[in-house]
Each structure stands twice: as C-alpha cells, then as structure tokens.
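Chemist: just coords:
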C-alpha cells in the first residue's frame, strides 16, 4: 500500500513539473486596441465592400505572413478571398519572428491601393520568396490594404515549472 502511494505521488509530481502554456498579448503601435469592439476579418471585408466610406475598423485574424526583414507588414487571409496586407502607420514594427497563425487584433483604416510592380517585388523579397516568383510580377495590382495604428498579437509561450 505504501508503494502505491509513493507511485501516485511520483506521477502527480511529474505532471505538475510539465510545461504550462501561458497566453498573453503584446501591444504594438500608438493606439490601444479595444478587442471588445473587434469583428472578424471576414466581417470587416464584407462591411467595407458594402460601405466603403466606413473605413475605420477593429478586427481580428490569424497571421498568414510576416515581413521577414523588419516586421513592417503582416498578411491576413479572409475566407475565400485574396490575402490582405496590413501595414503599420508611422512605420512601427512587430518582431519578424512573430509566429504565423498567431491571432492578432488590429485597429486602423481599410483602403484600396494600386501596388506598383516595384513594391510588389519588394514585398516578395521581404517575404524571402524565390526569385522565380519575384520575376513573374509584371503589372501593377489593385488590392485591399489595411493601415494599422495599433495591434495586439497573441503570444503563446511554454514555460517550464521546474
């Protein structure tokens, strides 16, 4: 019986010494993001398409791309649509090592912009795309963009209790 209690205690101790996951948000930019007012990325795209004069939004989405050079832009992907590039007002940066699929909350302005051939190539270079993909860019492109003045990025970190 004594051996049984020692075995149970050993298992319980080993479980409590495992890694735990802590979730927190890291804020970037001059504007605090109110996540209680956030809509999904899909809802933001739908609203902006229907009401282009309503261009200020707070939305959330997982990151699908991050500038690997300096962290000066990220990409988010609406359901069934083309990826949207989020650039940061006044050129604040997020760490280029920010994980893809991290959930982020953005506040800022949606707009359509013509992206020059040169800028499209620059973005692909930032993303470390292969030269063959960069060379395929030959025409300017109109796309939905978002200029964020504040972003919260969900950080998930494993911390050992040992």
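Modeler: Nice, thanks for sending it over. Note that the structure is a prediction, hence the values are computed from the model and not measured. Numbers count the residues shown, from 1 in each chain.
Chemist: switch to C-alpha atoms for all contacts and neighbour counts from now on
Modeler: Fine.
Chemist: for the chain, which segments count as helices?
Modeler: For the chain, the helices defined by DSSP state H occupy 2-16, 41-50, 117-126, 131-135.
Chemist: pasting the second one now:
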C-alpha cells in the first residue's frame, strides 16, 4: 500500500514537472514614423546579391543562403510579421522572420531592403495563403477565392536592413 502511494506521488511530480512552461514573448509590434533601421540580427551590406542572382540560384538549387537586396512590396498589416518582395521573374517572394523573433514596421512598403537568411522553393497550402491574405487586409471574397496551393519562393530572414533612400 505504501509502495503504491509512493509511486503515485512520484508519477504526479513527474507529470507536473513535464508541463510546458509559459513562454514570454519578447518581440513587439514595431510602430515608427520612419520605418528604417536594423531589425533582427544586425547585419551589413557586404556580399549582397541581386534578386536576379537569387532566382537563378533557386532555379539551379533548392536553397540559397546569403544576403539579397530588393524593395518591400507589402507588409503584414496586423503586426509586421512578414513582408513580400517582387522578383524579376514576375513572382513575389514572401519573407518571414526566423522563429517569429522580430517584426518590421507596418509602414515600410516601398522602402529598399537588405535581408539575410535562407531562401527556398516551397508549396504553400491554402490555409496559409488565406491567413496571409487576411493579414494583408484582403476582402472576404478575395480570401475565399484562394482554393489551390501555390508554388512560391520563401525567405526566412535572420536580419533586415530597411534603408531610408526610398
């Protein structure tokens, strides 16, 4: 009997200790008048390649690691948790931020940008595409018109420089 009580007590302690602990979010929405500066890891502009070079690299390989220069086309209207960049092949590349660890200003569309991280080709499912459309403030009809997954280029950035020469 004492053995059963002891083992029950030990099991309860083990189960309690394995509970996930709450994680405190340290990233906050960025809200500034002039959306320029460094976001995420502080990076520099050495070794930057063009978007044309990026597309060529991704056509030849499944992944590209490095820095790319472009212009911000669209930013998540909710928090600044993603942005898009138009590519020279007519496609748009979505840029997300490593581990959801930082955001960019919601008013940074149209600004030149340097991003560092990893780009890849991927298929984005319908639910995620609809989520992005909702974040971008699209109408209900536009969101519901998304019915098929999309092959696209994605970039996970560790650091971003938004330049002030827009």
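Modeler: Great, that's in hand. Predicted, not measured: the structure shown is a model, and the values here were computed from it.
Chemist: quick one: TM-score?
Modeler: The TM-score (TM-score structural alignment, normalised by the length of structure 1) is 0.75; 132 aligned residues with a CA RMSD of 2.0 Å.
Chemist: quick one: which of the helices of structure 1 is nearest residue 32 of structure 1?
Modeler: Distance to residue 32 of structure 1, taken as CA to CA, is lowest for helix 41-50 among the helices of structure 1, at 18.5 Å.
Chemist: what range in structure 2 does the closest one sit on?
Modeler: Using TM-score structural alignment, the residues of structure 2 aligned to helix 41-50 of structure 1 are 51-60.
Chemist: buried stuff in the matching stretch?
Modeler: Applying a neighbour-count criterion of 16 or more other CA atoms under 10 Å, one finds 51, 54-55, 57-58 buried in stretch 51-60 of structure 2.
Chemist: go through the residues you listed and name the one nearest residue 6 of structure 2.
Modeler: residue 58 (59.3 Å).
Chemist: nearest residue to the middle of structure 1?
Modeler: residue 63 (3.1 Å; CA atoms, centre = their mean).
Chemist: what do we get in structure 2 for that one?
Modeler: Match for residue 63 of structure 1 (TM-score structural alignment): residue 72.
Chemist: so what's that match up against?
Modeler: By CA atoms under 8 Å, 6 or more residues apart in numbering, the residues touching residue 72 of structure 2 are 83-86, 108-113.
Chemist: now these: which count as buried?
Modeler: Buried, going by 16+ other CA under 10 Å: 83-86, 108-109, 111-113, out of those.
Chemist: from those residues, which land in strands?
Modeler: If you go by DSSP state E, those have 83-86, 112-113 in strands.
Chemist: measure the aligned residue in structure 1 for residue 126 of structure 2 to residue 84 of structure 1 for me?
Modeler: When structure 1 is aligned by TM-score structural alignment, residue 126 of structure 2 is paired with residue 117. Residue 117 of structure 1 is 17 Å from residue 84 of structure 1, where distance means CA to CA, to the nearest Å.
Chemist: more neighbours: which of these two?
Modeler: residue 84 (20 against 15; other CA atoms under 10 Å).
Chemist: for that one, list the residues it contacts.
Modeler: With CA under 8 Å, 6+ apart, residue 84 of structure 1 has these contacts: 75-78, 143-146.
Chemist: follow-up on the earlier one: got the ones in strands among the buried ones among the contacts of residue 72 of structure 2 as TSV, with distance to residue 161 of structure 2 columns?
Modeler: Below are these laid out as TSV (distance: CA to CA, whole Å):
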residue	distance to residue 161 of structure 2
83	13
84	14
85	14
86	17
112	8
113	6
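Chemist: my read: residue 78 of structure 2 touches residue 133, true?
Modeler: No: here residue 78 of structure 2 does not reach residue 133: they are 11.0 Å apart, not a contact under CA atoms under 8 Å.
Chemist: number of residues surrounding residue 89 of structure 2?
Modeler: Residue 89 of structure 2 has 10 nearby residues by other CA under 10 Å.
Chemist: mind checking what it lines up with in structure 1?
Modeler: In structure 1, residue 89 of structure 2 lands on residue 80 (TM-score structural alignment).
Chemist: likewise residue 136 of structure 2?
Modeler: Here residue 136 of structure 2 is matched to residue 127 in structure 1, going by TM-score structural alignment.
Chemist: isn't that match right up against residue 66?
Modeler: Yes: Residue 127 of structure 1 is within contact range of residue 66, at 7.1 Å (criterion: CA under 8 Å).
Chemist: so what touches the match of helix 41-50 of structure 1?
Modeler: Contacts of stretch 51-60 of structure 2 (CA under 8 Å, 6+ apart): 63-64, 68-70, 87-89, 119-121.
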